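Novice: Pasting the sequence and the predicted model now:
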Amino acid sequence: MKRDILSVADMQNDLEDIIDLSIKLKKDRTIKFSEKKILGMIFEKPSTRTRISLEAAMEQLNGHAIYLSPKDMHLGDGETIADTARVMSRFLDVISYRAFDYKNVRELAKYSTVPVLNALDNREHPMQIVADFMTIMEKKHRLEGLKMAYIGDGNNMANSLLIGAAITGMDISVACPEHHDPDQDLLYRARDIALKTGSRIEIVRDPRTAVDSSDIVYTDVWVSMGEESEREKKEKAFKNFQVNEDLVDFADRNYIFMHCLPARRGLEVTDGVIDGIHSVVFDEAENRLYSEKGVIYTVLS
């Protein structure tokens, strides 16, 4: 039976196993598929890290990746998503999809007979979470019992981090302005998982409360792709949610700073923080390669 990873919750039973495999694949590049596998990558949004890392991941695993933009396809424009899924399944071993609308990712997965991986949509970014928690494991040597502070918009990254923290038993405090909370359904899902793992989840309005004694400080852009028309309004709403040197003084003295990139320096984070000794953002970006290898290897094994 094929396995899709459309949400972080789809890894509820084996997220840490996938992280362990990703670390193993980082250390041992001789681990490959015995026969060539083909990945089709659908991108409706621009990408730097995701496209390059997925292509490199497939090459290192003895596979090949095919890049597909909307202008190269009839996806949803002259051909239904269901029909596209049925056709692509005849050619490929696995499909990744970066989409504006999560419903389209689920529609593709529903009709695909090969695994579908969510490479980011407007609700979640599950592939990034594997890289993030892999990086935390490398730096902190554990996940359970740590505290993460997420500062900023309750966007797809906030949603995904909530579920990832809940699965691993990590505490998470999300600081965001009113009317910019994470998705309520995904917050409820995270809290339901947290009941089993002991993770503590909170939504606060004061960034200092969130950052207090935190082991990880995480932020993301205030204006996500597709929200450019709201830039002025959102930058005004988030002016007091910048991760700067004053804010991180409230964190544990051995904290690490994380950002999924690209960063808007001078807005959500200052140069002093992102370039500082606590920043692991480029290790985090590098781990996109190995975590994606771990995810792909898992769904195709």
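Specialist: That came in fine, so what should we check first?
Novice: drop to CA atoms for contacts and neighbour counts, all remaining ones
Specialist: Noted.
Novice: Give me the distance from the top helix by length along the chain to the chain's centre.
Specialist: When secondary structure is assigned using DSSP state H, the longest helix within the chain turns out to be helix 281-300. Mean C-alpha position of helix 281-300 versus that of the full chain (CA atoms, centre = their mean, to the nearest Å) differs by 11 Å.
Novice: Which residues does that helix contact?
Specialist: Contacts made with helix 281-300 from outside it, assessed by CA atoms under 8 Å, 6 or more residues apart in numbering, are listed as 2-4, 18-19, 21-23, 25-26, 49-50, 53-54, 56-58, 61, 93-94, 115, 127-128, 130-132, 134-135, 257-261, 274.
Novice: What residues sit buried inside it?
Specialist: For helix 281-300, burial by neighbour count (16 or more other CA atoms under 10 Å) applies to 281, 284-285, 287-297, 299.
Novice: Find the nearest non-adjacent residue to residue 146, please.
Specialist: Using CA to CA, 6 or more residues apart in numbering and skipping residues adjacent in sequence, the residue nearest residue 146 is residue 170, 5.2 Å away.
Novice: what does residue 262 give?
Specialist: Taking CA to CA, 6+ apart as the measure, residue 262 lies nearest to residue 221, with 7.7 Å between them; neighbours along the chain are not counted.
Novice: ok, now residue 252?
Specialist: For residue 252, the nearest residue in space outside its immediate sequence neighbours is residue 213; the separation is 4.6 Å by CA to CA, 6+ apart.
Novice: Quick check: the one you found vs residue 199, distance?
Specialist: Shown here: residue 213 relative to residue 199, a distance of 16 Å by CA to CA, to the nearest Å.
Novice: One more: residue 92?
Specialist: Going from residue 92 to residue 199 by CA to CA gives 38 Å.
Novice: same question, residue 84
Specialist: Here the criterion is CA to CA. By it, residue 84 lies 40 Å from residue 199.
Novice: Neighbour count for those two, which is higher?
Specialist: Under the neighbour definition other CA atoms under 10 Å, residue 84 and residue 199 were set side by side, and residue 199 has more, 23 against 17.
Novice: Residue 50 contacts residue 118, correct?
Specialist: No. Taking contacts as CA atoms under 8 Å, residue 50 lies outside contact range of residue 118: 11.0 Å.
Novice: So for the two, which residue has more residues nearby?
Specialist: Between residue 50 and residue 118, residue 118 has the larger neighbour count (other CA under 10 Å), namely 25 against 21.
Novice: List the contacts of the closest residue to the more buried one other than its chain neighbours.
Specialist: Excluding its sequence neighbours, the residue lying closest to residue 118 (CA to CA, 6+ apart) is residue 6, at 4.7 Å. Contact analysis of residue 6 by CA under 8 Å, 6+ apart lists 105-106, 116-118, 126.
Novice: hold the first one in mind and look at this next one:
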Amino acid sequence: MNQLLSIEELSAKDLERLLDSAEYLKRQRGRDGQTLAGQTWALIFTKSSTRTRVSFEVGIRELGGFPMFLSGNDIQLGRGEPIKDTARVLGRMVHGAIIRTFAQQDVVDFAEFSGIPTINALTDDEHPCQILADLLTIREKLGTWEGKKVAFIGDGFSNMTISWMWAAKRLGFELAVASPVSCQPPADFLAKLDAANVTITTDPAAAAKGADVVNTDVWLSMGQEGQKEKELEFAGFQVNSELLAHAAPGHIVLHCLPAYRGKEISEEVLELHAGTIFQQAENRLHAQKAVLVAIARKS
């Protein structure tokens, strides 16, 4: 493994190995070794961040490396330099790059033209690091995802749901996505996915019925905040106590954060499940360290 651009490109074995490594690194925290000793990794963020930036900076340092944070305003990308030119420059100076941006193609192009390990820290199309953290949380809380049902309530074609659908395809658990019609995956994507264990519905209660995991995210992704008409379409898609009455006994609730309490999730439910949700946030650190270690060993 020399890059992580999407969940789609990973196999079930890849996912399982990364999660095994994340579990080990979490247990061994403070005794990590110096896997990235002498290496400088660029964090190129054109989207703001709390969990992603902090977890990657801490993770790189704990593995002995040096993180270099570069916002869109810090480098010439902010003035219109093509991503392939930025990639060619940084590829001669740093050992790897972690990119949080809008277009998936920018991450793909950076990996191609830089020639260095590249990690997708979020694009409009996928959020692979978050899904790894979520799967780690499911394993910790429920023991396994095998034979489990995961419900995702919210935008059915966001970076989170796209990554969740590929994870379900690879690992075989049942995934039910509930979203308004206008936010559901298009037919061509579902044909490409070709996963009988993934169902799409407009009924949140049907998706949550018997679910072992109920997952949600903000209704409007970063950059969509002004689309009030779209937000109105999500009336009835809140994760609240009434919806969770349909879930399986012993279910868990996930939210990748930040959360807008009273919108996609109620205050009551978030606080009731805060232990799991903030464990999920912490697991970004351990999952991403596993990715960094896998790449370092391959390089």
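Specialist: Received it, and whenever you're ready, just let me know what you need. Here the structure is a predicted model, which is why all the values come from computation and not from measurement.
Novice: Would you give the TM-score for this superposition?
Specialist: Put the two chains on top of each other and the TM-score (TM-score structural alignment, normalised by the length of structure 2) is 0.94; 293 aligned residues with a CA RMSD of 1.6 Å.
Novice: so where in structure 2 does the longest helix of structure 1 end up aligned?
Specialist: Mapping helix 281-300 of structure 1 onto structure 2 (TM-score structural alignment) gives residues 277-296.
Novice: Give me the mean distance between that stretch and structure 1.
Specialist: Here stretch 277-296 of structure 2 is compared with structure 1 after superposition; its mean distance to the aligned residues, by mean CA distance after the TM-score superposition for structure 1, is 0.5 Å.
Novice: If any of the contacts of helix 281-300 of structure 1 are buried, put those into a ChimeraX selection.
Specialist: Selection command for ChimeraX covering only the buried members of the contacts of helix 281-300 of structure 1, criterion 16+ other CA under 10 Å:
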select :3,4,18,19,21,22,23,25,26,50,53,54,56,57,58,61,93,94,115,127,128,130,131,132,134,135,257,258,259,260,274
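Novice: Return the subset of the contacts of helix 281-300 of structure 1 lying in strands.
Specialist: Helix and strand membership here follows DSSP state E; of the contacts of helix 281-300 of structure 1, those in strands are 94, 257-259.
Novice: which of those residues lies closest to residue 227 of structure 1?
Specialist: Taking CA to CA as the measure, residue 227 of structure 1 sits nearest to residue 259 out of these, at 19.0 Å.
Novice: Which position in structure 2 pairs with that closest one?
Specialist: The equivalent of residue 259 of structure 1 in structure 2 is residue 255 (alignment by TM-score structural alignment).
Novice: Distance check, that match against residue 94 of structure 2.
Specialist: When residue 255 of structure 2 is compared with residue 94 of structure 2 (using CA to CA), they lie 33 Å apart.
Novice: quick one: terminal-to-terminal distance for stretch 175-185 of structure 2?
Specialist: From its first residue to its last, stretch 175-185 of structure 2 covers 14 Å (CA to CA).
Novice: before we move on, back to that, nearest to residue 178 of structure 1 among the buried residues of helix 281-300 of structure 1?
Specialist: Comparing those against residue 178 of structure 1 with CA to CA places residue 281 closest, at 27.5 Å.
Novice: Distance from stretch 244-260 of structure 2 to the middle of the chain?
Specialist: 17 Å.
Novice: who touches that stretch?
Specialist: Outside stretch 244-260 of structure 2, the residues that touch it by CA under 8 Å, 6+ apart are 130, 134, 141, 205, 208-218, 265, 273, 276-277, 280-281.
Novice: Now a ChimeraX select for only the buried ones of those residues.
Specialist: The command below creates a ChimeraX selection of those among the contacts of stretch 244-260 of structure 2 that count as buried (16+ other CA under 10 Å):
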select :130,134,205,208,209,210,211,212,213,214,215,216,217,218,265,276,277,280,281
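Novice: Just the contacts of stretch 244-260 of structure 2: which are in helices?
Specialist: Secondary structure defined by DSSP H assigns 130, 134, 141, 205, 208, 276-277, 280-281 of these to helices.
Novice: Dump these into CSV; add distance to residue 43 of structure 2 as well.
Specialist: Rendered in CSV, the data for these read as follows (distance: CA to CA, whole Å):
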residue, distance to residue 43 of structure 2
130, 16
134, 22
141, 31
205, 40
208, 37
276, 28
277, 25
280, 22
281, 19
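Novice: Among these, which pair sits farthest apart?
Specialist: Using CA to CA, these span at most 26.0 Å, a distance reached by 205 and 281.
Novice: could you say which helix or strand contains whatever residue of structure 1 lines up with residue 109 of structure 2?
Specialist: If you follow residue 109 of structure 2 across to structure 1 using TM-score structural alignment, you land on residue 107. Applying DSSP states H and E as the criterion places residue 107 of structure 1 in helix 102-111.
Novice: if I pick the alignment partner in structure 1 of residue 238 of structure 2, what's in contact with it?
Specialist: Counting by TM-score structural alignment, residue 238 of structure 2 corresponds to residue 242 in structure 1. Applying CA under 8 Å, 6+ apart to residue 242 of structure 1 gives the contacts 151-152, 267-270.
Novice: Likewise for residue 105 of structure 1?
Specialist: When contacts are counted by CA under 8 Å, 6+ apart, residue 105 of structure 1 touches 6, 97-99, 118, 121.
Novice: The residue mapped onto residue 201 of structure 2 from structure 1: what's it in contact with?
Specialist: In structure 1, the residue paired with residue 201 of structure 2 is residue 204, using TM-score structural alignment. Counting by CA under 8 Å, 6+ apart, residue 204 of structure 1 makes contact with 173-176, 210.
Novice: between those, which has the most around it?
Specialist: Each of those was scored by neighbour count (other CA under 10 Å); the top score is that of residue 174, with 30 neighbours.
Novice: Which secondary structure state is assigned to that residue?
Specialist: Remark: residue 174 of structure 1 carries the secondary structure label strand [criterion: DSSP: H, G, I helix; E, B strand; the rest coil].
Novice: Check the alignment and tell me where it lands in structure 2.
Specialist: Matched by TM-score structural alignment, residue 174 of structure 1 corresponds to residue 177 in structure 2.
Novice: which residues does that match contact?
Specialist: When the contact criterion is CA under 8 Å, 6+ apart, the partners of residue 177 of structure 2 are 151-154, 156, 161, 198-201, 207.
Novice: from these, which ones fall inside helices?
Specialist: Among these, the members falling in helices are 161, 207 (criterion: DSSP H).
Novice: Narrow the contacts of residue 177 of structure 2 to those in strands?
Specialist: Helix and strand membership here follows DSSP E; of the contacts of residue 177 of structure 2, those in strands are 151-153, 198-201.
Novice: separation between the residue lying closest to residue 258 of structure 1 once chain neighbours are set aside and residue 12 of structure 1?
Specialist: When the adjacent residues along the chain are set aside, residue 258 of structure 1 lies closest to residue 218, with 4.7 Å between them (CA to CA, 6+ apart). Distance, residue 218 of structure 1 to residue 12 of structure 1, by CA to CA: 22 Å.
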